[in-house]
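# here are the coordinates; sequence isn't available:
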């Protein structure tokens, strides 16, 4: 049997990365929680200087840059479980499949009954694909990940660029006014059943009506593979030994990623600059963020100072689901009905405030328990008799 990771085996820098990624994900998701973010052109939708400036910095440094980090950490964790099972001579695949299928079930509950912006379904499906490739050497994982990511996304980006030249009117980002109005009515005034219908419509819209399979295979799976390769090379555990490697990596990826993320503001916002920004700029920044946190966590005092964030990272699924439950209760009609009534700056500070409360909750929880509540349930379901 594959045993769950014990506290003494944990690597604090990985939990710190998860903790910071959870905050970033919440800040971005908050745009969707309190407004019709998925249906608007964000570059001209926000009118006040405060909203425009706040969105600009979220777009450049957070949006598209934290979920890749979380995905790579997910792959890192799976590879660590695989290596532990190999060292003990136990079977990995059977229990890993069960674990991921349970995650898929939790994701479905989250997506259809709580909030449509769920990422757990995608991670579970990509994780099931990764299991097949887990025995590959790190170099092959990196090569296959690069091919899977760069060729399809490069071709797509090239086609979008050609479209901006041949038919520039087709590359303009539009706001779907009717969908904005429908979501505003459903979320701010509707009953739970009205919200459920809108949530379902939002989910199908974001999945591209089936095109999400491409996202899983060409975007999320390669990120998981990169994380798995990094785990097999022990790049985070050896951060002190690999200090020069990480310093160079952080500088190069941060500079390149940030330059790409600025494109919609420097070259004009259209489908091409937005595609390049999210597809290439975000993952580069994610690597920089992960490398920076790995480096500073080698300093003993920093590790102690960031311990509260690490505790939030230890119960990442609990924190993630709790954020959705709290935010939908605050903004949806069956709760406090504040949907559409909060500006971006206020929403961002609300996200930070809720996250601080979650950190306090995690501190208190871990004085009594070794895992978060959802993690305990996940573990119980996984390790019960098959």
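Right, received. Where do you want to start? This structure is a prediction, so every number in the text was calculated from the model and none was measured.
# Going by C-alpha atoms from here, please, whenever you check contacts or count neighbours.
OK.
# For residue 252, pull up the helix or strand it's in.
Element membership for residue 252, per DSSP states H and E: helix 243-261.
# mind checking how far that helix is from the chain centre?
Chain-centre distance of helix 243-261: 20 Å, with CA atoms, centre = their mean, to the nearest Å.
# now stretch 218-225
With CA atoms, centre = their mean as the basis, stretch 218-225 stands 12 Å off its chain's centre.
# Show me what the helix holding residue 252 is packed against.
helix 49-61, helix 282-296 (3 or more CA pairs under 8 Å, 6 or more residues apart in numbering; DSSP states H and E).
# With respect to burial, which of those helices scores highest?
Ranked by mean neighbour count under mean count of other CA atoms under 10 Å, the helices and strands packed on helix 243-261 are led by helix 282-296, which reaches a mean of 24.
# After that helix, which helix or strand is next? Please name it.
helix 300-305.
# one more structure, for comparison:
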């Protein structure tokens, strides 16, 4: 039986390579700051979040550069990572059958972890959406480049059309000032944990497939395309593409998101609901450009840090203490993502400290930055001690359970 046909049957995960590329880990680590900012704001359940000039400025900056840009960046990196996992399986002597089994099993357990995260902590969970994506669409890893890119474009257009239709439909029945931050997410205002968990289960069940199809899929497919070329791992070979993507992607994100950001930050009066919906749709669609733009910019920064360390003759080629610590967060992104949700639940939920009902926008930013900073410190301590993230260890064990690869010692017995 050929290696590509041999069924998986024992524990033998592929061995990690001697080193990791800085750019993907640095991007994931920095991206978790964006996720923290977005999720902390999500927990605010009252309309009076912008009270001072500081609130206005922070809301404007976050709306322009972070909101609607974090998930596209996260999704692109996830799609990129699936190619890396498949490559590791193939390098360990496996075939497509082995890679498909490993990735689908990973997707299944991510869906389970996402469900637990969504029910216990945060209904707008992204882990479950990625897990569902792996289960349903792992076959795209074998698709031609044209199929990946055209499918990403088609899904993006369909998402834009559906969001426009649904958004305008709701807007025609809404008056200015009628919006309630908690109305779409009832679990945020439930005073009891069990009642909130029941609400979150229903919300997670709805949000997970919707988020996958309407938000995650386009950048995920682009990430697969980029992963085939090793763009983040070999940035010097793709310098022109990275520069253009950073300039155009972030430029589009800023310009297209500016009107909605000015309204959200209350620098401009709120327009009619129909206009407000259109501003929001344009803002979020521009996030599909902003995500790759951020990925390209962070990759260029990683290249600069690495080459600077090399030119200085640093013994270990270290990019610097700060970059190393942020990259450590990227290596433990799942653990840090779940840790953020625990902190935010304790701080903002009604059955915790309850600050979601009173905190301002700047207060939410402060909690988000401090929480992210805590994960950076813990990740760096773990790195120095040679420890992986607990969630990563668990997911890895579950993913490679009962898997025997031909290149492993077990596979040669």
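Perfect, I can see it now. The shown structure was predicted, so the numbers you read here are calculated from the model rather than taken from an experiment.
# TM-score of the superposed pair?
Superposed pair, TM-score by TM-score structural alignment, normalised by the length of structure 1: 0.85. Supporting alignment: 368 aligned residues with a CA RMSD of 2.9 Å.
# thinking again about what came up before, wait, which of the helices and strands packed on helix 243-261 of structure 1 is closest to residue 1 of structure 1?
Closest approach to residue 1 of structure 1 among those is made by helix 282-296 (30.4 Å; CA to CA).
# got a list of what the residue in structure 1 that residue 329 of structure 2 lines up against touches?
Superposed on structure 1 with TM-score structural alignment, residue 329 of structure 2 falls opposite residue 312. When contacts are counted by CA atoms under 8 Å, 6 or more residues apart in numbering, residue 312 of structure 1 is found next to 15, 18-19, 319, 358-359, 362-363.
# and residue 312 of structure 1, what helix or strand is that in?
Using DSSP H and E, residue 312 of structure 1 sits in helix 307-314.
# just to revisit the earlier point, save the helices and strands packed on helix 243-261 of structure 1 as JSON lines, and put in distance to residue 175 of structure 1 too.
Output for these, formatted as JSON lines (distance: least, CA to CA, whole Å):
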{"stretch": "helix 49-61", "distance to residue 175 of structure 1": "16"}
{"stretch": "helix 282-296", "distance to residue 175 of structure 1": "23"}
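# Tell me which of those helices lies nearest to residue 385 of structure 1.
helix 282-296 (36.8 Å).
# Need the three-state assignment for residue 123 of structure 1.
helix (DSSP: H, G, I helix; E, B strand; the rest coil).
# Show me what it aligns to in structure 2.
Checking TM-score structural alignment: residue 123 of structure 1 goes with residue 130.
# From residue 198 of structure 1, how far out is residue 90 of structure 1?
45 Å (CA to CA, to the nearest Å).
# The two: which is more packed in?
Neighbour totals were compared for residue 90 of structure 1 and residue 198, and residue 198 leads with 21 against 13 (other CA atoms under 10 Å).
# Wait, the more buried one touches residue 181, no?
No. Using CA atoms under 8 Å as the test, residue 198 of structure 1 is too far from residue 181 to be in contact (11.3 Å).
# so which helix or strand takes in residue 89 of structure 2?
Short version, using DSSP H and E: residue 89 of structure 2 is in helix 70-91.
# mean deviation of that helix from structure 1?
Here the mean offset of helix 70-91 of structure 2 against structure 1 after fitting is 1.3 Å, by mean CA distance after the TM-score superposition for structure 1.
# show me what contacts the residue nearest the centre of structure 2?
In structure 2, the residue lying closest to the centroid (CA atoms, centre = their mean) is residue 74, at 2.7 Å. Residue 74 of structure 2 is in contact with 28, 31, 291, counting by CA under 8 Å, 6+ apart.
# now for it: what does it line up with in structure 1?
Using TM-score structural alignment, residue 74 of structure 2 lines up with residue 70 in structure 1.
# coming back round to it: which stretch of structure 2 lines up against the helix holding residue 252 of structure 1?
Using TM-score structural alignment, helix 243-261 of structure 1 pairs with 239-257 in structure 2.
# about what we covered before: out of the helices and strands packed on helix 243-261 of structure 1, flag the one nearest residue 329 of structure 1.
Of all these, it is helix 49-61 that lies closest to residue 329 of structure 1, at 23.0 Å by CA to CA.
# Now that closest one on structure 2. Mean distance?
Averaged out, helix 49-61 of structure 1 is 2.1 Å away (mean CA distance after the TM-score superposition for structure 1).
# Remind me what that helix packs against, helices and strands.
Against helix 49-61 of structure 1 (3+ CA pairs under 8 Å, 6+ apart) you get helix 243-261, helix 344-365.
# buried sites along the following helix or strand past the last one?
Read that as helix 344-365 of structure 1. Using DSSP H and E, the helix or strand that follows helix 344-365 of structure 1 towards the C-terminus is helix 373-383. Judged by neighbour count using 16 or more other CA atoms under 10 Å, the buried positions of helix 373-383 of structure 1 are 374-375, 378-379, 382.
# mean offset of helix 373-383 of structure 1 relative to structure 2 (after superposition)
Relative to structure 2, helix 373-383 of structure 1 is 1.3 Å off (mean CA distance after the TM-score superposition for structure 1).
# Please tell me which residues of structure 2 that helix aligns onto.
Counting by TM-score structural alignment, helix 373-383 of structure 1 corresponds to 390-400 in structure 2.
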